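[1] Starting from these lines, generate the structure:
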Amino acid sequence: MTATELREAILRHLEFSQGKDLAHASLYDMRMALTLAIRDRIIEPWFHATRATYAAQSKRVYYLSMEFLIGRLLEDAILNVGLTEAAHEAVSGLGFDFRDVLNDEPDAALGNGGLGRLAACFLDSMSTLGCPAYGYGIRYEHGLFRQSFGPDGRQVEDAEDWLRQSHGWEFERPEASFRIGFGGSVAESGRSAVWTPENAVMAKAYDTPIVGWQGKWANTLRLWGAEPLRAFDLAAFNKGDFTGAAAPEALARTISRVLYPDDTTAQGKELRLKQEFFFTAASLRDILRRFTSEHSDLRALPSRVAIQMNDTHPAIAGPELIRLLADERGLPFEEAVDTARACLGYTNHTLMPEALERWSESLMAEVLPRHMQIIERIDEMHAKAHPTRKSSILENGEVKMGELSFIMAHRVNGVSALHTELVKSTVFSDLHALHPDRIVNETNGVTPRRWIKGANPRLSSLITETIGEGWEDHLERLTELEPAIETQEFRDRFAAVKAANKADLAEWIGTTMGISVNPDAMFDVQIKRFHEYKRQHLNILETIALWLEMRENPKAGWAPRVKIFGGKAAPGYVMAKEIIHLINNVARVVNADKATRELLTVVYPPNYNVTMAEKLIPAADLSEQISTAGKEASGTGNMKFSLNGALTIGTLDGANVEIRDLVGEENFFLFGMTADEVVERRRHPDHASSAIAESPRLTAAIEAIEAGMFSNGDKAMYRMITQNLRAHDYFTVCADFDSYWDAQRRVDTAWFDRDNWTRMAALNAARTGWFSSDRTIKGYMGDIWNISPMI
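    Here you go, the predicted model:
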């Protein structure tokens, strides 16, 4: 498509879709017209993919995920269909700034952290590889929340409003609607049962095409919105009960309103369970509808359907699929169990027992009474088949969704080499002993189209000029950069790319936050969902200790740093929110200190999302991957940073292990205990207090907090954090502090040899092409889904 042709398509959509002429078009109108023009170009490969899949009677993948952190779609789609230059020329020729038009698109509020971003990368790779697939999730009206910071530095949560404007990418599918019930009663009927729900909502589908690289294939992201069975009670309205008249609509919309409602209350727990069943049940009915339109024998379902449960959120898929097969379609129960298991795969994302969802049996029986019966029967069947088993789905009055997922899946996968081995030896050790062939590893990856080609066009151009075209879908070709890295010319160009990206970020920070940062300083970045195991408090403690020593001796040859944090804490996670509070107040004090102003700046931009990550990652010099060893399943931020030429300071946790193996230990700043050493350390009840006593720097940092240095003299403000560190410290922040400090000083030393730093950074980019999500999806296709590409 030429720029002229695209220009005409934009003008046509301005007139007929937006109802505007060019002279009166707003930025929003231009963005929507461009979106619809590009969407038109995606329809052909989208339709082709559907027709080809039906014609070949191919197996399809159905990826069930509570989150899809897709970010902005316009630039990504333009890139994948090869229209970047044409779009730039067309939009500019119509009198609009191309970058302003792209930036007008809001981030889709459909996810929070790595789980959702992984799902988005997988959608891109499945389309790029021609793997017939649907992504299934919830069309959240408000997503997680929009984060801001109050005057006191505390996190403030406001409703996200991304759907206030029309979402130009989606197609509403009212014909694809399913009634989803809750509660009620169960009556036995012969060999099956009849569930009569007490109340119900409608799940309505909204489809977004996800196009792959070079526009050859497009799959579907189908999101479910909840609607009432009857939208409006006219009789109640006419009687003056306006609130009651709208109650059914309000109740239904609650289900698809917010991602991860606060489940510290009974009402929140019930809503969360209803959300998970809502999208899982609607997806399974849609899958069976599609299957039965082509096939009549339900026993053939596993040969045509692969369902991947992304974490335990869709774990109810096992019982629901059994119910649909046995109760509604007459398949014998045991055969329904085997059929469902042959279709289902389960990706585990956590080793923390508290993060493996559990629901009280009473809540499950109240909300999903038939499913509770099915879960009991699954547990009984498994116990009968394995009388020596120690693990059960039902335990202490709770339904353990991790065990349910494992038992109902034919494959269970970890997401990094270390994580997979720990899955076998810790959380699922008993089940692994019973089913030794069930667990496989599929190390996570990221899409290079979004995270290099789109997010870092300067680096992308340098790569293409050095090794030629075609690396975007063959990322292992980045190793071809290595000979060039040994030349001064390449290193100078690589350093210039990083410097330009840092200058852009410094300008953005100055414009949006009013903070002046030195682009020649080291940009030290930690951007993650806030959780104690990710140890943002270890980072800020070291920052405090560093600042205290800088004040004592500012001429000691410190490497100037800009410490950048980003991420949100769940509304009910009080400790994580207190860590955010502390970081912001440390920033306030440190940034106001004239003695250290040229050496240390702390920056925490609010409302971290994909768009912000696309600014931060290409500009980062140092990537903070400092989780407690044995707690991070994989991580994908660590991969994005390395691919963009940032050096990692990290523990032997998650995919850090594989990154270090690939880039070389000399190009990675390792610190901290191993997973086994962490377990051993916790056996000592005084491990935290002894670590503090042995570390003058850590002692000084904690005492500075306790003295009110960052709380306007309020000595009790951060007592929750300091008391936890002194008395409990489950995530071994104190025990790892000195090792972390020493590693940071090695970082300082390395920074002063800037040419060698550039060489190390370039080698990180060259040696991490293995972390493409294309490679990961090929692994899923061969090891779990048993499916071949269609292109």
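
[2] C-alpha only now, for contacts and for neighbours.
    Noted.

[3] Do a quick rundown of the helices in the stretch 101-250 of the chain.
    Residue ranges of the helices in the stretch 101-250 of the chain, as given by DSSP state H, counting those that start in this stretch, are 114-129, 234-238, 242-255.

[4] Now show me the structure for the sequence below, then we'll compare the two:
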Amino acid sequence: MSSDMTMADATASNVSGSTDLLQQYGCGPIHFTGTRDALYERHLMFDHVVDPTSVGPRERYEAVARSVRDVLSQRWLRTEQTYERENPKRVYYLSLEFLIGRSLANNVMNLLLDPVVARVADEKGIDWLALLEEEPDAGLGNGGLGRLAACFIDSMATMQIPAMGYGLRYEYGIFRQSLRDGWQQEQPDNWLRRPDPWEVARPQESVEITLGCSFEVRNGTFAAVPGRPSSLLGIPYDRPVIGYGGRTINTLRLWAAAAPHALDFQAFSAGDFVSALAERLSAESLTRVLYPDDSTSMGQGLRFVQEYFLVACSLADLVRRFRRTNAVGSPTDWRVLPDKVAVQLNDTHPSLTVSELMRILLDDAGLGWEEAWDLTRRTLAYTNHTLLPEALEKWPLPWFELLLPRHLEIILEINRRLLDEVRSRFPGDEGRIERVSLVEEGDPRKIRMANLAIVGSHSTNGVAAIHSDLLRTVTVKDLAELYPERFSNKTNGVTPRRWLRLANPALSRCITDAIGDGWITDLSQLAKLTPLADDGAFQDAVREAKRAMKHRFVAWLASTNGIAVDPDTIFDCQIKRIHEYKRQLLNGLRIVVLYNRMRQNPGLDMAPRTFFFAGKAAPAYRLAKVIIKFLNNLAATIDDDPAVRGRLRVVFLPEYGVSLAEKLIPASDVSNQISTAGYEASGTSNMKFMMNGALTIGTRDGATIEMAQAAGEENFFLFGLTADQVASSAGWYSPFWHHHNEPETRAALDLIFSDHFNRNEPGIFEPLRDALLTGGDRFMHLADLTAYLEADRRLLASYAAPEDWTRKVIMNIANSGRFSSDRTIAEYAAEIWDAKPCPVP
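    Okay, here's the model as predicted:
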């Protein structure tokens, strides 16, 4: 990879043990010959045709990334060749999001090329950390749903499961977040502005899908033309998904939309230039942006078509592959489809897979209804990620009539048969019939996508024990009673490769020095740390690792954002999507109470703290934006108050994403997981904080319950109402009681509503008054505030006793093994997919 060192001698001199990386990655017809300048320098000069002495950091990043891709390419090909030859059961993971973050460092680590790259960077004088900053976070996801999908495909490759991820190739991410006067500002996230060195376009494998209408330009906007069918092309772009060790390299296939005909030549020749490009513009707009603003009908319609486009392209591709490997010299044996294909629907977004697979089996394969329905259900499985009724998608039936008329026929027939079954099993129960129906009556009538996914699959799972229980007993109770055998729990997990091995090198070294490196692929081995929880030397090593990561984060924050923070303060973090139920506002209230205490008692003995917030608010979510503004005004007010300066600090970090999380989580002391009990499906940031040695202050919600059970509640700071208490108090709860009877709650609210934090912008926080008081405090912030403050007191008491605190930290790390995505995927593979490893020789 450099003029001073070949791939061969770098590998030989840096990698010991039985694995011969040179042979492993030179497994195809093209061999690494040891020729100097064959990788990095070749790309540096020839990719951009520039003098290597004058290239910039972006070109250097691309050269390194393409060199790494060269190294892995033959292994990638061999993986697919092995699957074609062995014909194992394949897993297809359909997700509208894959929040993969940056790829270079992760790929180098999983390929075991760290020592090679470290030596090259040293000899070439490359600033490796600066080089990594040249890669944008891939704009393919927004929150936990997409990050979970990224962890899952990492685990599947590491565990040698033959799998492929399917998603959309968004040209723009959700948006780039900046702050102006404390308000969130949204700018386009054009992450593909420069070439992405990891993706490989496969236009020869494009698929064509059909919509029931076409589009034309009217008054400067696109208008649907009913009754005139049109086509879209799905062009696949493949990205390597490297299993740890580099032996298996699976594929993430992303679809980009294009028009079959890029230009209406007659219209263009007649001077109607805009209309001449209408087909192309309407097609390419489909995958232009992740999550269009769905506060408008146009935005919702685009989201609907995006979901169908993902489903139709992916099924066309996997069915084509199935037929190629299961119809050699004979007609396709569709009976083996469930034995060769497992399709996992990541939330309701791909629910149209049910009707699309039925369409293929009925219309293309010519099967009868009963056989097609049996094959569809045995092939598909569904993961639910939310208990919020408003998040369970429902699409207007007229949209199906316009765009997908055949799907509507199939869905209505599925519904007719479903309701007949319900009437037979529960005669006279009309309420149950209404609740399980795939069609929600109203104006307009709507199709319930979660119901469709449940009815049309053999498995429905939740993502944490409490979530799965509430899903069965509350959210879709009637369907769970109809098909109890289909419901299960698969608690989420995160990949320890990216979130510990890569993100936290200091702690990783500390762990490996103590127990070896087997934990990287078997996180349960962290349990070996339990006997070391009271070991003074190991406690010192853990504290030193945390100190190192805090200093690294502080240096990065100062250099990139110009923000100076004190690494000797407690780093108290809440980083996640901004939403009322996640209760960033509750955290803000806690800080206001602490601020009031310090103002009233300047000599108060309290450990200095820096509170970090990060997260994006959906562009149309006005209250979430007001919460961001409040947190920033709170930060500014505290900074300007000499009574608390140096003891209390609030920092809102813009543009939250994978790369920011990788830097902040290892540096954090405290993790806030404070959602209203019964609303968070699982959470995954909680797991990342846990394995990185941050202690949790949180409610009994999502996977935090299971984390506390694993490590012991004595090593957590839990508080607040349980899910049952939240549900049972909904009818009588009054936030005014807390305002009237809890002096610190009243003082905090009165301070906020006195415009203390917005003296130059009077009245801007009135929406908070409505949310917390006059609107009934739906998410029960005030009900949990006093308990939150009591948990905070316990937290500070533990922090003041370093040995006690560090013991808790070690017990959290030691018991985080269950929350590896490897464990989750093993459960999916064994209990849902019946998928086996297919080792690549």
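
[5] Enumerate every residue touching the counterpart of Leu419 of the second structure in the first structure.
    Aligned against the first structure by TM-score structural alignment, Leu419 of the second structure finds its counterpart in Ala383. Counting by CA atoms under 8 Å, 6 or more residues apart in numbering, Ala383 of the first structure touches Arg389, Ser392.

[6] hmm, back to that, return the most buried member of the helices of the stretch 101-250 of the first structure.
    helix 114-129 (a mean of 24; mean count of other CA atoms under 10 Å).

[7] Would you check the span in the second structure matched by that helix?
    So helix 114-129 of the first structure sits over residues 144-159 in the second structure, by TM-score structural alignment.

[8] Same question for stretch 737-747 of the first structure.
    Going by TM-score structural alignment, stretch 737-747 of the first structure sits over residues 785-795 in the second structure.

[9] Now that stretch on the first structure. Mean distance?
    Aligned to the first structure and superposed, stretch 785-795 of the second structure gives a mean residue distance of 1.0 Å (mean CA distance after the TM-score superposition for the first structure).

[10] what residues does that stretch touch?
    Under CA under 8 Å, 6+ apart, the answer for stretch 785-795 of the second structure is Leu586, Leu589, Arg590, Ile697, Phe717, Leu718, Phe719, Gly720, Thr745.

[11] how about the fourth one, what's its match in the first structure?
    It refers to Ile697 of the second structure. The pairwise alignment with the first structure assigns Ile697 of the second structure to Ile649, based on TM-score structural alignment.

[12] Likewise for the second one?
    Taking TM-score structural alignment as the alignment basis, one finds that Leu589 of the second structure is matched in the first structure by Leu541.

[13] And the corresponding residue of the first structure for Glu284 of the second structure, how far from Ile467 of the first structure?
    Using TM-score structural alignment, the partner of Glu284 of the second structure in the first structure is Arg253. For Arg253 of the first structure, the distance to Ile467 of the first structure equals 51 Å [CA to CA, to the nearest Å].

[14] just Phe668 of the first structure next, same as before
    25 Å.

[15] cool, His386 of the first structure as well?
    Relative to Ile467 of the first structure, and taking CA to CA, His386 of the first structure is found at 55 Å.

[16] Those two: which is more packed in?
    The residue with more neighbours, out of His386 of the first structure and Ile467, is Ile467; 15 against 12, by other CA atoms under 10 Å.

[17] one step back: which ones among the contacts of stretch 785-795 of the second structure map onto strands?
    In strands, judged by DSSP state E, the following of the contacts of stretch 785-795 of the second structure are found: Ile697, Phe717, Leu718.

[18] who wins for most neighbours among the residues you listed?
    Leu718 (25 neighbours).

[19] what does it align to in the first structure?
    Using TM-score structural alignment, Leu718 of the second structure lines up with Leu670 in the first structure.

[20] show me what contacts that match?
    Per CA under 8 Å, 6+ apart, neighbours of Leu670 of the first structure: Ile649, Gly650, Thr651, Leu652, Ala743.
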